[in-house]
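Visitor: Whatever this is, show me its structure:
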Amino acid sequence: MIAVHTELPAYRAAAAELPQSVRIAASPRGTIAVVAARAGAAAAALDAGAIAVVVCDPTPEAVAGLPRDAPVVLDRALLRADAQVHADPHAALLTAECAAAPADLDAVVVDAVGWLRTLAVEAGPWPRRRRARRSAVRWRC
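Guide: Purely as a prediction, here's the structure:
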């Protein structure tokens, strides 16, 4: 069972739909804490013992000062065009997960692939590998 600590109604509702695998916890200790984008909220959750933090619609102020090794997920609809993103030069894999209403799916996928391309170029050069005989691309709608 995954323990989640949040005061955000959308995440509480989502957790309620997964009663077999998620439970809402009263405090952040030992949980995945989901916080709004307020300065210090993510750091406070980590200081209170959260094992990971999800920051909803993050701002630079909301994640400023977090330890580089802190497990933090930024939950936003699309990556801002002016965002300063940097890929780890030692990365072996870059992934993106997309979720959108059917009418928005094309735009969301194009945005995600564009950012993966940007990060891949920045993190390169990538080690040469034998070409796969089949595509590894999967679509799930």
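Visitor: okay, CA-based contacts and neighbour counts for the rest of this
Guide: Noted.
Visitor: Am I right that residue 74 sits in a helix?
Guide: No - applying DSSP: H, G, I helix; E, B strand; the rest coil, one finds residue 74 to be strand, outside a helix.
Visitor: I'd like the structure of this one too, to check against the first:
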Amino acid sequence: MSAAAARVLIMKKALLIVAAAVAGLFAPGVAHAETPPGCASAYQLGPTAYVKMGGQTAASVKQFAGCGKNWSYVFVWADWAAKHDLFHVTTAVETTSDGKDHGKVFGRLDQREVWSSPTNTTGRCTRALGVVSLGEDGWSAYTNRDC
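Guide: Sure, this is the predicted structure:
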């Protein structure tokens, strides 16, 4: 690759980072509407949790219920993703009575939006788990327990 081509790639990445940062200033924490796969009537349980890395928000973690199932959901923020390559996201619904993870899904490399599998955990105390990993290091967050 020529020096000129390398400079163009660096400039493109810098512009993406700036655009993501500006978008975050005008709508911090705002994400698109989420709907679990196969259940349009699902609703969010409790408040959103946030995966933080070095003081920066990397991802939002939410729990949803509907259609007799629960789901966990993780959304990696664009400004964080623009600065980090080769990350993985894991999500699951944890039953707090026994600490077991249900519906655990490991996202593809650099996948920004990950849903757990639907879980048969309604009527139990649950919380959503979201993990963002870079290599061997990982940061996590749980939503509040919902009973």
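Visitor: After superposing, what score do the chains get?
Guide: Superposed pair, TM-score by TM-score structural alignment, normalised by the length of structure 1: 0.22. Supporting alignment: 56 aligned residues with a C-alpha RMSD of 5.1 Å.
Visitor: What number of neighbouring residues does residue 60 of structure 1 come out with?
Guide: Close neighbours of residue 60 of structure 1, defined as other C-alpha atoms under 10 Å, add up to 12.
Visitor: Now do the helices in structure 2.
Guide: Listed in chain order, the helices of structure 2 (DSSP state H) span 3-26, 78-83.
Visitor: can you list those in a markdown table and add mean neighbour count and distance to residue 126 of structure 2?
Guide: Below are the helices of structure 2 laid out as a markdown table (neighbours: other C-alpha atoms under 10 Å; distance: least, C-alpha to C-alpha, whole Å):
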| stretch | mean neighbour count | distance to residue 126 of structure 2 |
| --- | --- | --- |
| helix 3-26 | 13 | 30 |
| helix 78-83 | 17 | 28 |
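Visitor: Mind checking those helices for the one nearest to residue 65 of structure 2?
Guide: helix 78-83 (25.7 Å; C-alpha to C-alpha).
Visitor: ok, residues contacting the closest one?
Guide: Residues from elsewhere that reach helix 78-83 of structure 2, judged by C-alpha atoms under 8 Å, 6 or more residues apart in numbering: 13, 16, 17, 20, 21, 24, 56, 57, 58, 110, 112.
Visitor: which residue sits closest to the first one, ignoring its sequence neighbours?
Guide: Read that as residue 13 of structure 2. residue 82 (7.7 Å; C-alpha to C-alpha, 6 or more residues apart in numbering).
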